[in-house]
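>>> All I have is the shape, not the residue letters:
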């Protein structure tokens, strides 16, 4: 049996970390092979793997199976107060990250009983159903589902290109002032198909924010379900006695 070298996996992890911080290892750079690195540190491949697992959990490397291990930069933590109604677009931009999106579906469907109870509609009434993935610096951070009464937006989504903040789009194009929302926060199961779209790192956890948005007349304007990466978004609120 080969004798293990003097370096622990924690030392190896911290050494690679210091090389990243000092700029000796650049973002996007591929590390040498596992065999080469284990030989360099005079440790077993399993010990080196343990160090890489720690770095991966912290988002400092990305492992592409069958290709190799690459240096990565963890996204900034984005603080957001739950007391203020703020769009996802504004939250991402406030953190100096580049916002992007991938629209997955937008269509007119029949209102379900659940949506009807939330939006004051009859089951079967037409609603716009909108799904998309939001990104920050090219990395998926939010998956959103939105349900909007057709009577509020009409054919707006057919007539105008939409991207960015849904809240701002509705306010601008429909002359509707969204002033507040009722929100519920929960932790979705990891088996939830929408949650899985965001589980890109071992350390990623997801929160689900369900909201009904209202105008100044307390009329429900739209319903949203936002799956948010909890390793990126940090929600805060001030509680008082």
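Arrived safely. Given the structure is predicted, the values throughout are model-derived calculations rather than measurements.
>>> Only C-alpha atoms from now on, for both contacts and neighbour counts.
Fine.
>>> Contacts only, for the spatially most central residue of the chain.
By C-alpha atoms, centre = their mean, the chain has its centre lying nearest to residue 141, at 1.7 Å. Residue 141 makes contacts with 133, 134, 135, 198, 228, 229, 232, as judged by C-alpha atoms under 8 Å, 6 or more residues apart in numbering.
>>> Give the buried residues for stretch 121-136.
Of the residues in stretch 121-136, 121, 125-136 count as buried by neighbour count, 16 or more other C-alpha atoms under 10 Å.
>>> Would you state the helices of this protein in chain order?
Secondary structure of the chain by DSSP state H: the helices cover 9-21, 34-41, 45-57, 88-94, 113-119, 150-153, 156-159, 166-174, 193-196.
>>> try it against this one:
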């Protein structure tokens, strides 16, 4: 599987984010200079190649280790866990849908984008922990894999979290994380996800192009920022037979 690399190498030492370092390292491990390696080079050498400080490097390595891609072992070095890096999709990692589809080897796309304001949904209000009738921005989309509907997702953002109302439906076409960063002026730090089986009703059947009653994976997700504030509630449905849903579990 091929991947498209971001333009990270031109960044200076001081403007590299941890996520960009993490992404570049993971790319190099999966597809780049370390794709055939068992271990990463020593920190000094690796930091020099990336053009970053050792402190920045350690932050990136810490995320890779937390995600299970590497293991740092005393007197041995930084070991690459190939049995983990070879997994194309994992539901325990917060990955944008389009990236998830691409990582699974498909061409991603988006259809059926619907944007509206809702005020009367008891379940949504309960999940967001806001009073009923409070305005909520609802963004529904179908994500495709090689043109085939793969994921139906409805994102809900409470209006009280939006800081900049100067947005248009065009601003909601990218993954919802971009809207949250640009118009809510915050970012997702973690989420709690309930995973359950679901049988497609007529609405889901039409959107995912599966028979009524077909098995569908349902993810019910509440996302928080670093201040423990609820920022997003997502209702997600995954068509069967397109993505492998794998979870990494580590012993502590």
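Received it, and whenever you're ready, just let me know what you need. Keep in mind that this is a model prediction, so the values were computed, not measured.
>>> re earlier: now, the contacts of residue 141 of structure 1 that are in strands?
Counting by DSSP state E, the part of the contacts of residue 141 of structure 1 found in strands is 133, 134, 135, 228, 229.
>>> Quick one: neighbours of residue 191 of structure 1, just the number.
Residue 191 of structure 1 has 8 neighbouring residues, counting by other C-alpha atoms under 10 Å.
>>> what residue of structure 2 matches up with it?
Per TM-score structural alignment, the equivalent position to residue 191 of structure 1 in structure 2 is residue 201.
>>> same check, this time on residue 175 of structure 1
That one, residue 175 of structure 1, aligns with residue 185 by TM-score structural alignment.
>>> Pretty sure residue 177 of structure 2 sits against residue 187.
Yes. Residue 177 of structure 2 is within contact range of residue 187, at 7.1 Å (criterion: C-alpha atoms under 8 Å).
>>> end-to-end on stretch 201-212 of structure 1?
End-to-end distance for stretch 201-212 of structure 1, by C-alpha to C-alpha, to the nearest Å: 30 Å.
>>> what sits up against that stretch?
56-59, 118-119, 181-188, 195, 198-199, 220-231.
>>> Please apply the same query to stretch 151-161 of structure 2.
Stretch 151-161 of structure 2 is contacted from outside by 124, 128, 134-144, 176, 184, 204, 207-208, 231-239, using C-alpha under 8 Å, 6+ apart.
>>> okay, that stretch sits on what stretch of structure 1?
Using TM-score structural alignment, stretch 151-161 of structure 2 corresponds to residues 142-152 of structure 1.
>>> mean shift of that stretch relative to structure 2?
By mean C-alpha distance after the TM-score superposition for structure 1, the fitted stretch 142-152 of structure 1 averages 1.1 Å away from its aligned residues in structure 2.
>>> Give me the distance from that stretch to the chain's centre.
18 Å (C-alpha atoms, centre = their mean, to the nearest Å).
>>> Kindly report the same for stretch 45-56 of structure 2.
Centroid separation between stretch 45-56 of structure 2 and its chain, computed with C-alpha atoms, centre = their mean, is 26 Å.
>>> what distance separates the start and the end of that stretch?
This stretch, stretch 45-56 of structure 2, spans 13 Å end to end (C-alpha to C-alpha).
>>> Over to stretch 81-100 of structure 1?
The straight-line separation of the ends of stretch 81-100 of structure 1 (C-alpha to C-alpha) is 22 Å.
>>> And for that stretch, what's in contact with it?
By C-alpha under 8 Å, 6+ apart, stretch 81-100 of structure 1 touches 76, 78, 80, 134-138, 164-168, 179-181, 235-238.
>>> try 7 Å this time
78, 134-138, 164-165, 167, 180, 235-237 (C-alpha atoms under 7 Å, 6 or more residues apart in numbering).
>>> Sort out which of the contacts of stretch 201-212 of structure 1 are buried, if you could.
Buried subset of those (neighbour count, 16+ other C-alpha under 10 Å): 56, 58-59, 119, 181, 188, 195, 198-199, 220-231.
>>> in structure 2, which spans are strands?
39-40, 70-73, 77-80, 108-118, 136-145, 148-158, 190-199, 215-224, 230-239.
>>> want to try JSON lines for the ones you listed, with distance to residue 23 of structure 2 as columns?
JSON lines is the format used below for the strands of structure 2 (distance: least, C-alpha to C-alpha, whole Å):
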{"stretch": "strand 39-40", "distance to residue 23 of structure 2": "15"}
{"stretch": "strand 70-73", "distance to residue 23 of structure 2": "14"}
{"stretch": "strand 77-80", "distance to residue 23 of structure 2": "15"}
{"stretch": "strand 108-118", "distance to residue 23 of structure 2": "19"}
{"stretch": "strand 136-145", "distance to residue 23 of structure 2": "22"}
{"stretch": "strand 148-158", "distance to residue 23 of structure 2": "24"}
{"stretch": "strand 190-199", "distance to residue 23 of structure 2": "18"}
{"stretch": "strand 215-224", "distance to residue 23 of structure 2": "21"}
{"stretch": "strand 230-239", "distance to residue 23 of structure 2": "24"}
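>>> and of the ones you listed, who's closest to residue 19 of structure 2?
Residue 19 of structure 2 lies closest to strand 190-199 among the strands of structure 2, at 14.4 Å (C-alpha to C-alpha).
>>> which other helices and strands contact that closest one?
strand 215-224 (3 or more C-alpha pairs under 7 Å, 6 or more residues apart in numbering; DSSP states H and E).
>>> quick one: the strand it packs on to strand 148-158, angle?
Counting by axes from the mean of the first three to the mean of the last three C-alpha atoms, to 10 degrees, strand 215-224 of structure 2 lies at 30 degrees to strand 148-158.
>>> Please consider this matter closed, and thank you.
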